[in-house]
Structure formats: structure tokens, C-alpha cells
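*Asks:* Sequence unavailable; structure follows:
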């Protein structure tokens, strides 16, 4: 019996497992993940701000996977392509005939001095909880320290995660001010971005609406302001200083370090894959999600790494494993976005939907739409009961 191994239980990994299991092909199907739970990475910012608890965005992998799937809770150290084995921290080596690697992302510091030591990333449940504890502890501490930097927050980056974090933060801030008895007029929230653009994936009118929404609630944007160093309590842009005792680092992500550790030909831990998502020279191995660089045939540039694309890639990878098992030719990956939804807290946001024409949405309707998207994700990766339990 052939062994198919899936690495990672994020959006791509869970989707591939379900596709392969439901095909009812006679294979040994093994899912490897570092944690016993799946978390909705698109909701980490809510845990980081404190508007959701970890149990709201997680579910038990073992309960969610179809019957017959083996689940190994262990950390992947490396992949040996020549011997077709995955090296695990506690379980030793795991052999495979086919591999779908969906190990996910890590924070990207771009080599900026002090960023890793002094910034708070939002890349998994642990880092989101650490950011929340720091935020709440620093704000609460102001009553004793009277240090106004305890009331200052700098968000580094103005991409998707940064803006969603800011939206959630300004939504919760009034309750935090009340809870800790803080002077509301001394709260300061800065967003520092190297490029001249905010939310580059959206049209300018929606970007302007989002920026205005956040500015009215106290956020100050600094675009074309490259970060050159991060010190304890200070974000530097050449000679300009932004002081804050809470520094959120959301400038970008790279793929899992396992890619570089395994000797792949990579850039930022992403590998340019073949049209069928396989690795050059290894037709039995498929990469999906944040470790996979898939060229967009229209632009020639890799698609951005999103949950939507990861799920689409997982569908193709699973179909191609089944094709290989049946002695058939794999299919090329094709992708058409159904749209993008960016929340600004639970009751507002901006969205572009590509369904029966291009729809541009803003305001409270996007908050409802975001919840629908999140619920659908949980339902598709697990089941109805899990979805209902998460609400």
C-alpha cells in the first residue's frame, strides 16, 4: 500500500487530507502537525487584540479528519527528497511515496536589526497570545509607571494583517481604556509602512475608506517610511523615531524554515514549483501554501500567499496525487480569485468580490461577510458541529 504524507494542518493541509480521504483510494494517509489543533490563521489578529479566545479559532485535528487518517503530532525537522523520508523531532523518520508539503509561514524581518528581538509577530497561536498579554499588561502597567510609552502602540507594516489588527484594536480600545482607567487622549497608535501603499491588493477608493475609518479612530499612518532598526521601545526610520512599549511586527511572512533546512532551491523559504505544483525532479512531491511560489501566468509573478489560494492549491495537489496513483497525467494549477475581504473590527471592513461581476463593498456589511467566510472555512475543513461550537 502506498503512503501519502501531508505536512501541516493549516488551510492547505486540512483541505488535502479531506480530498484524499473522501476519494476512498487504498492508500495509507498520514497527517503530521506540530500541534494537536488547527487554528484559523486569518483570525490571529483577533486573539492578539483580545476580542477572541484561542478556543474560538481552533479545533481538534483528530476529531476533524476523516476516519482512517493517521495523525502524528510532532515537529518536522527536515525532508530528505532522495530517500523520500520526513525527519521528525520525536518520531524519527517517516517514509512516503507521495508528499504534500503545506508547512505554512513564519515572520519575516528582512534582516532589520532588532526586529526579531523587539517586535511582536502574529504568526501562530502562541505569538498572538504573547502579543495580547503584552498589550494588556503594558496598558495596565501605566497606572503604576506613568510612562506614556505604555500607551503608545506601533504597528509595523500596512498590509492585510496589519490593517485587520488595527481595525480590531481601535474597536477594543475604548473598553481597554475603561477597564484600566486610562487617559484616552494619550493613547497613540502609529502604523509605519516602507512602501507608499496601504492594502495594495485593494482599489484606491476602498483603501481610502479604510484609512479614513482608522484615522478617525486614532491611527496615524506613516507611508514611505522604511524601518531601519527596532530598539526596545523604539522603531527607527533612519533618524526618525516612533516610541512605544508595544511594537507589533506584521511587515510580511516567509515560508517555513524547514524548506531551507532541507536544502531546497528557495527564496524566503518558498520554492518555485512546476505547473502541477510538484517540485522539479520530484514528481511525487507537491508544495502548497506559503512555501510554494506559483507563477501567475498573467503577470509572471508568484501569486500572493492567502488562505484562498492555499485551499485551491491543495485541491490541485490532492487531485494530482490521485492521478499519479492511477497512472494518469496530473493537471496544471489554475486559479481565479473569488475576492478579498478585510475586516476593520467586527462591524466594518472593505471587500472586493469577483462573483457575477466585480463588487466593491465597505462598512458594516463586510463585518457580516467576514463572519460568513470564517464559518465556511471551519465547516469545509472540519464539520458542521465544529463550526457551531466555534460560534
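*Replies:* Yep, it's here. Note that the structure is predicted; figures quoted are calculated from it, not measured.
*Asks:* make it CA atoms for all contacts and neighbour counts henceforth
*Replies:* Noted.
*Asks:* which residues does residue 74 contact?
*Replies:* Contacts for residue 74 (CA atoms under 8 Å, 6 or more residues apart in numbering) come out as 32, 33, 34, 35, 88, 89, 90, 91.
*Asks:* so the first one sits in a helix?
*Replies:* No. Looking at residue 32 with DSSP: H, G, I helix; E, B strand; the rest coil, it is strand, so not inside a helix.
*Asks:* My read is that it contacts residue 73, right?
*Replies:* Yes. Using CA atoms under 8 Å, residue 32 is in contact with residue 73, at 6.0 Å.
*Asks:* Who has more neighbours out of the two?
*Replies:* residue 32 (24 against 18; other CA atoms under 10 Å).
*Asks:* tell me the contacts of residue 164?
*Replies:* 45, 342, 343, 344, 345.
*Asks:* change it to 6 Å
*Replies:* 343, 344 (CA atoms under 6 Å, 6 or more residues apart in numbering).
*Asks:* so which helix or strand takes in it?
*Replies:* helix 160-180 (DSSP states H and E).
*Asks:* Quick check: buried residues in that helix?
*Replies:* 160-172, 176-177 (16 or more other CA atoms under 10 Å).
*Asks:* Off-centre distance for that helix?
*Replies:* Averaged C-alpha coordinates place helix 160-180 at 19 Å from its chain's average position (CA atoms, centre = their mean, to the nearest Å).
*Asks:* moving C-terminal of that helix, what's the next helix or strand?
*Replies:* strand 188-192.
*Asks:* List of residues touching that following strand?
*Replies:* Contacts for strand 188-192 (CA under 6 Å, 6+ apart): 152, 153, 154, 155, 156, 157, 219, 220, 221, 222.
*Asks:* adding another structure so you can compare the two:
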């Protein structure tokens, strides 16, 4: 029986598992992750804005993996190295015939941000999202007292990419709605989005519509880069400084320490260089944010949930092909449109056919995409719960 180890239970790792589960070959698949959950980062902003409970923001990995069958196993451990066809973790070593590296990326912080405390965080982890949610809820609760309600409060969001735009819009909408429902004054709560560019790389029509929506909500746009963060002060590229009460960093990613320690070929940023079949070595594949992904024309593919999912499927198919001594499939990753949540029941969907859907219809479409991904996994996890011996008889 061939052994396959998947490192990382993110979007790419989960799609690889699903692809392995669809085949009837005699393989044993082990998923290793330092967390016991698959974090649904696309829904993190709804979590921060208290639109969904915490259990709707993740999938429990032990039950999900159990649903795929007796040859699928979950190991809660942290990978630290790959040596001689073995994944070396803090708690054990796991041999493999084939391996898929799908550990994702981490936030690349600015100078000063690495010393972040209670006043500043990134947004790529469930723990960070919960911290931000708690901080804002405590601030809003305090504003029920008249004296505290008059105090000005400034949140800065650093980064004008998809994550920055979505979190700025959702938080502004969240504050607006809270104030409206509780008859409070909102003028002294400020959300600033700091970035030289908004949605760089997206078509001009979509950018213009997104900027218009941000301004309608009341988000202040500051068209400068942030060079450094000190204690509750942002130093801008133009030399100015901005004081803040809370900062959210949503710009830039870098490889995790695990990837940094690997000795495979990497690009200038430290991400793994893969061949046309997504291999870093003959029997080791890399997918999602950890890999330098390109389309068939050689154009770089941005790190998104879409590209992670597609690369996870391709890597799994190629492993199955290799086991069967069949030709491998060249990666042809293509982004099929774009969905941008812009606060409340408003979103923009850029379809692969060139037209847009915006407003509440865009929001409905985006939610349909999210639910279409989450609900099947939730159902599988429920089935896996029934299969786990330790859970027999529990309700």
C-alpha cells in the first residue's frame, strides 16, 4: 500500500484529500496539521462582525478526515522538516511514498508589527480574528457609557488588496449598524484604509465601484504606504504619522517557518519553485500559497483559495497517475472570476465571462459560493463523527 502524506489542512490540502478519496487505488493517506481545524478564511470577516458563530468559521479536521474512509488518518502535529522521504514533526516521524506540501502562508508584517500587542494584529488566523472581534465588541460595549462614547476611536487597516478592502468595508458597516440600532453617535469612530493602491491588478471598473462603496460607508482612504509601525503610531511613506487605537495588517504574505527551513529551490520571496506538474522533487508536490504557481503561459497566479484548491486537485491527480505509471497532468490553473465582499449585503462578483454582478445580487452570489464550499464539508464532518470509535453513542 502506497503512503501519501499531506502537510496542511487548508484549501489546497482539503481538495487533495477529496481527490484521493474519489479513487479506488490501494493508498493510505495521512493529513498532518498543527491545528485540528480547517479555517474558512473567506468567512473570517463575518466572524469579526458577529454575523456568524465561531463554529461556522471552521471545519473540524479529525471528523472530516474520518469521513473519507479507514485508509485516511489525521495527525495533530507540527511539521518541522522533510528528510529522506519522511515528514519530521515535533511529536513523531511519518514515512511517505508521496508528499503534498500545503501549509499555506503567514502574514508578512512591517517593521514594528512583529512586536504587535493587544493593539495590532494580522487577519490570517482564527485566533487573530477572534482577538479582533473581542477587541471591537469590548470597545462598543464601553461606548454605552456616555463619557466613553464621546472618545474618538481610530482603526487603521494596512493593505489595499482583497483582504484589506473586505475587512475595512465590513468593520465600517458593522460600526454603522451597531450605532444605528443603539442610537449612538458614530462620527468619532474612524476606519482608515492605508494603501497606495486599492485592489491592484483588478480591472478599473471593479476598482472604481469598490472605492465608491468604501467611501459611501465612511471608510477614509489614505493613498500612502506604511513604512513602519511603532506603539499605536503608523509612519507613512510621505513622512506623516497617524495615531491609531487598533491596527489590522492585511498586506503581504511570506512562507511559514517550516517552508523557510526546507532546502528545495525557492524564488526571491522564499516560496517553493515547482515544475509544470507542481513537483519540487519527483515524489514531493507543493500547492497553494507555498508554491510559485503559474498558468500554461507562464503567468504568475495570485495566492487565493481558488488557486489553492485547483493546485491541490492537480497534485493529487498527478500522484495517482504516478502510482498507476501514467503520464502526469500539466498544471493549468485559471482564476474563474472574483468575489469581493464590501460590507453588509453588498458584494461585487466579476464573472469569468467579463460581466459584473454587484449589490445584493452580488452578495447572494458570493454567499452561494461560500456555502457551496462549506456545507458539503460540514456534512462530511458529520458523517466522520459517526465513524469515529470514540464518538460512538454521543449526540
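*Replies:* Right, received. Where do you want to start? What you see is a predicted model; the values in this text were computed from it and never measured.
*Asks:* Kindly provide the TM-score of these chains.
*Replies:* Scored against TM-score structural alignment, normalised by the length of the first structure, the superposed chains reach a TM-score of 0.89; 374 aligned residues with a CA RMSD of 2.3 Å.
*Asks:* related to what we said a few turns ago, for the contacts of residue 74 of the first structure, which single residue is the most surrounded?
*Replies:* Most crowded among the contacts of residue 74 of the first structure, counting by other CA under 10 Å, is residue 32 at 24 neighbours.
*Asks:* What is the most widely separated pair among the contacts of strand 188-192 of the first structure?
*Replies:* Using CA to CA, the contacts of strand 188-192 of the first structure span at most 16.1 Å, a distance reached by 152 and 157.
*Asks:* Of these two, give the one with the bigger neighbour count.
*Replies:* residue 157 (27 against 22).
*Asks:* From residue 26 of the first structure, how far off is that one?
*Replies:* 47 Å (CA to CA, to the nearest Å).
*Asks:* again with residue 215 of the first structure
*Replies:* In terms of CA to CA, residue 215 of the first structure sits 57 Å off from residue 26 of the first structure.
*Asks:* Mind checking which of these two has more residues around it?
*Replies:* Set residue 215 of the first structure next to residue 26 and count neighbours by other CA under 10 Å: residue 215 wins out with 15 against 11.
*Asks:* Which one of the contacts of residue 74 of the first structure is nearest to residue 358 of the first structure?
*Replies:* residue 33 (37.5 Å).
*Asks:* just checking, that closest one touches residue 8?
*Replies:* Yes. Contact criterion CA atoms under 6 Å: residue 33 of the first structure and residue 8 qualify, at 4.9 Å.
*Asks:* Which stretches in the stretch 251-395 of the second structure count as helices?
*Replies:* Assigned by DSSP state H, counting those that start in this stretch, the helices in the stretch 251-395 of the second structure fall at 257-261, 305-323, 360-387.
*Asks:* If you count neighbours, what's buried in the shortest one?
*Replies:* The reference is to helix 257-261 of the second structure. In helix 257-261 of the second structure, counting by 16+ other CA under 10 Å, buried: 259, 260.
*Asks:* Ok, the last one next?
*Replies:* By neighbour count on 16+ other CA under 10 Å, the buried set for helix 360-387 of the second structure is 362-367, 374, 377-378, 380-387.
*Asks:* what do you get for the second one?
*Replies:* For helix 305-323 of the second structure, burial by neighbour count (16+ other CA under 10 Å) applies to 305-320.
*Asks:* Could you list every helix and strand that that helix packs against?
*Replies:* helix 11-21 (3 or more CA pairs under 6 Å, 6 or more residues apart in numbering; DSSP states H and E).
*Asks:* and the helix it packs on, what other elements does it pack with?
*Replies:* Partner elements for helix 11-21 of the second structure (3+ CA pairs under 6 Å, 6+ apart): helix 305-323.
*Asks:* let's see 10 Å
*Replies:* strand 2-7, strand 27-33, strand 37-39, helix 61-66, strand 72-76, strand 98-101, helix 305-323 (3 or more CA pairs under 10 Å, 6 or more residues apart in numbering; DSSP states H and E).
*Asks:* Next, the mean deviation of the second one compared to the first structure.
*Replies:* By that I understand strand 27-33 of the second structure. Superposed on the first structure, strand 27-33 of the second structure shows a mean distance to its aligned partners of 1.0 Å (mean CA distance after the TM-score superposition for the first structure).
*Asks:* how about the helices in the stretch 101-250 of the first structure?
*Replies:* Counting by DSSP H, counting those that start in this stretch, the helices of the stretch 101-250 of the first structure are 115-118, 125-145, 160-180, 204-215.
*Asks:* closest one to residue 64 of the first structure among these?
*Replies:* That would be helix 125-145 among the helices of the stretch 101-250 of the first structure, by CA to CA, at 18.7 Å.
*Asks:* Residue 208 of the second structure contacts residue 348, doesn't it?
*Replies:* No. Here residue 208 of the second structure lies out of contact with residue 348, judged by CA atoms under 10 Å, at a distance of 11.4 Å.
*Asks:* neighbour-wise, which of those two wins?
*Replies:* Set side by side, residue 208 of the second structure and residue 348 show more neighbours around residue 348, with 23 against 13, by other CA under 10 Å.
*Asks:* What about residue 329 of the second structure, how many residues nearby?
*Replies:* 15.
*Asks:* what's near enough to touch it?
*Replies:* Residues in contact with residue 329 of the second structure (CA atoms under 10 Å, 6 or more residues apart in numbering) are 276, 277, 278, 314, 315, 317, 318, 319, 321.
*Asks:* now the second structure: which of the contacts of residue 74 of the first structure match?
*Replies:* Mapping these onto the second structure (both residues aligned by TM-score structural alignment, their matches' CA atoms under 8 Å) leaves 32, 33, 34, 35, 88, 89, 90 still in contact.
*Asks:* Aligned to the first one, what sits in the second structure?
*Replies:* Put plainly, it is residue 32 of the first structure. Matched to the second structure by TM-score structural alignment, residue 32 of the first structure sits across from residue 32.
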